[in-house]
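> Sequence plus predicted model, see below.
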Amino acid sequence: MYETTFPNKRYKHTITFLKEVVSTDEKILDLGVRNPFVEYMEREGYTVQNTSGEDLDTDTSAVLQTDAEVITAFEIFEHLLAPFNVLRDIKATKIVASVPLRLWFSPAYRSKTDPWDRHYHEFEDWQFDWLFEKAGWEIIRREKFTNPVNKIGIRPLLRKITPRYYLIYAERKS
């Protein structure tokens, strides 16, 4: 059903993980504006609403006012200056989130054309875990995976064997 080319290999991996931890009966609030992955979630039977592009560093009203049981945040926290704030304010009891991992052989991502498309954080797995734990979440499941590119060179070779993405499922601590 899904192709194995970028970004679809990543999408396939993420949707498989999501299906294992979240029921299609649960409403989802996806952090960030509507995107192609939301369409994948909806094709799999999920009901998804998105935030509307507000700056989640300073405006957490979307996560405070939602009736969604689950928050998803796929490759969003690395763009925030203070992801702790939105994590702390989430009223939903479940979250599924992913981030690109910091790679020793590659600099932090920064778009050459879009001034807002940049990574303020590129996490190591323990840093992402600590962020969630400090914000009141318990990580139930975690997974790392690669997303190789079909190019020639040292970095493409390293991307075939080095995990690039980190995916977690967490529940709010009581």
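Right, received. Where do you want to start?

> When you work out contacts or count neighbours from here on, use the C-alpha atoms and nothing else.
Noted.

> ok, the nearest residue to N8 once chain neighbours are set aside to N85 distance?
Among residues not flanking N8 along the chain, Y2 sits closest, at 6.3 Å (CA to CA, 6 or more residues apart in numbering). Taking CA to CA, to the nearest Å as the measure, Y2 falls 35 Å from N85.

> State the distance from the nearest residue to R110 once chain neighbours are set aside to E78.
Closest residue to R110 apart from its sequence neighbours, by CA to CA, 6+ apart: R118 at 4.2 Å. Applying CA to CA, the value for R118 to E78 is 8 Å.

> Ok, D117 next?
10 Å.

> Which one's more surrounded, the two?
The neighbour count for D117 versus E78, taken as other CA atoms under 10 Å, is higher for E78 (21 against 12).

> Would you check that that one makes contact with H119?
Yes. Between E78 and H119 there is a contact under CA atoms under 8 Å: 5.2 Å.

> this is the comparison structure:
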Amino acid sequence: MYEGTFPHKRYQKTLEFLRNHTPAPSNVLDLGVRNPFVEFMEKEGYTVANTTGEDLDLDTTAVINEGFDMVTAFEIFEHLIAPFNVLRDIKANKLVASIPLKLWFSPAYRSKTDPWDRHYHEFEDWQFDWLLEKAGWKIMAREKWTHPVKKIGFRPLLRLFTPRYYMVYAERITD
């Protein structure tokens, strides 16, 4: 449907993952401000609302809203100091989240120009799994993929083979 129209490999991977595990229609709260990927979700048939840029470490009001079937969080949790609080407070029963994985050959991302654009966490897959479990989620599906870059060097070579992104579909554990 969108073959060749994705600006990023992760957009294609993310949309395929959503189709396979949480097909539309669905009423979605996407953590983070509106972004270009939301348009792909809406074309697919999802109804998407976004958070408004509030500091989710301090204010989890947006995720407490019970009017959503699913919460999505694409490369959000690594920016939070305390992602457990948001994960615990989500009222929706489904979660699709992706994170960049910690790479042993590359330091955590930190913008030189934007003090808010930094990674407080770059998880290993087992750490993110444990965080989700501790916050009351059961992982139903997971996927990893690489992110090659068009550069020459040792680290770009390692990026051809080392997974960079990790995505999960989880459901709320109910007692």
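That came through, no problem. Predicted model only: the values in this text are computed from it and were never measured.

> which residues sit in contact with the residue nearest to R110 of structure 1?
79, 109-111 (CA atoms under 8 Å, 6 or more residues apart in numbering).

> Drop anything exposed from those.
Neighbour-count burial (16 or more other CA atoms under 10 Å) applied to the contacts of R118 of structure 1 gives 79, 109.

> conserved subset of the contacts of R118 of structure 1 in structure 2?
Retained in structure 2: 79, 109-111, out of the contacts of R118 of structure 1 (criterion both residues aligned by TM-score structural alignment, their matches' CA atoms under 8 Å).

> For V99 of structure 1, state which of those residues is nearest.
Nearest to V99 of structure 1 among the kept ones among the contacts of R118 of structure 1 is H79, at 9.7 Å by CA to CA.

> about what we covered before: more neighbours: Y2 and N85 of structure 1, which one.
More crowded of Y2 of structure 1 and N85, by other CA under 10 Å: N85, with 16 against 11.

> Counterpart of the more buried one over in structure 2?
Aligned counterpart of N85 of structure 1 in structure 2: N85 (TM-score structural alignment).

> does its match belong to a helix or a strand, and which?
Under the criterion of DSSP states H and E, N85 of structure 2 resides in helix 83-89.

> That helix vs structure 1, average offset?
Aligned to structure 1 and superposed, helix 83-89 of structure 2 gives a mean residue distance of 0.3 Å (mean CA distance after the TM-score superposition for structure 1).

> And that helix, how far out from the chain middle?
On the basis of CA atoms, centre = their mean, to the nearest Å, the separation between the geometric centre of helix 83-89 of structure 2 and that of its chain is 14 Å.

> ditto for stretch 80-93 of structure 2
13 Å.

> List of residues touching that stretch?
Contact partners of stretch 80-93 of structure 2, identified using CA under 8 Å, 6+ apart, comprise 56-57, 60, 63-71, 77, 119-121, 131-132, 135-136, 171-172.

> In three-state terms, how would V168 of structure 2 be classified?
strand (DSSP: H, G, I helix; E, B strand; the rest coil).

> A141 is in contact with that one, correct?
Yes. V168 of structure 2 is within contact range of A141, at 5.7 Å (criterion: CA under 8 Å).

> When these two are compared, which one has more neighbours?
V168 (24 against 14).

> returning to that earlier point: save the contacts of R118 of structure 1 as TSV, and put in secondary structure and distance to N8 of structure 1 too.
Shown next, in TSV, are these (DSSP: H, G, I helix; E, B strand; the rest coil; distance: CA to CA, whole Å):
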residue	secondary structure	distance to N8 of structure 1
H79	helix	21
Y109	coil	20
R110	strand	22
S111	coil	21
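
> correct me, but G136 of structure 1 touches A170?
No. G136 of structure 1 is not in contact with A170 according to CA under 8 Å; the separation is 9.8 Å.
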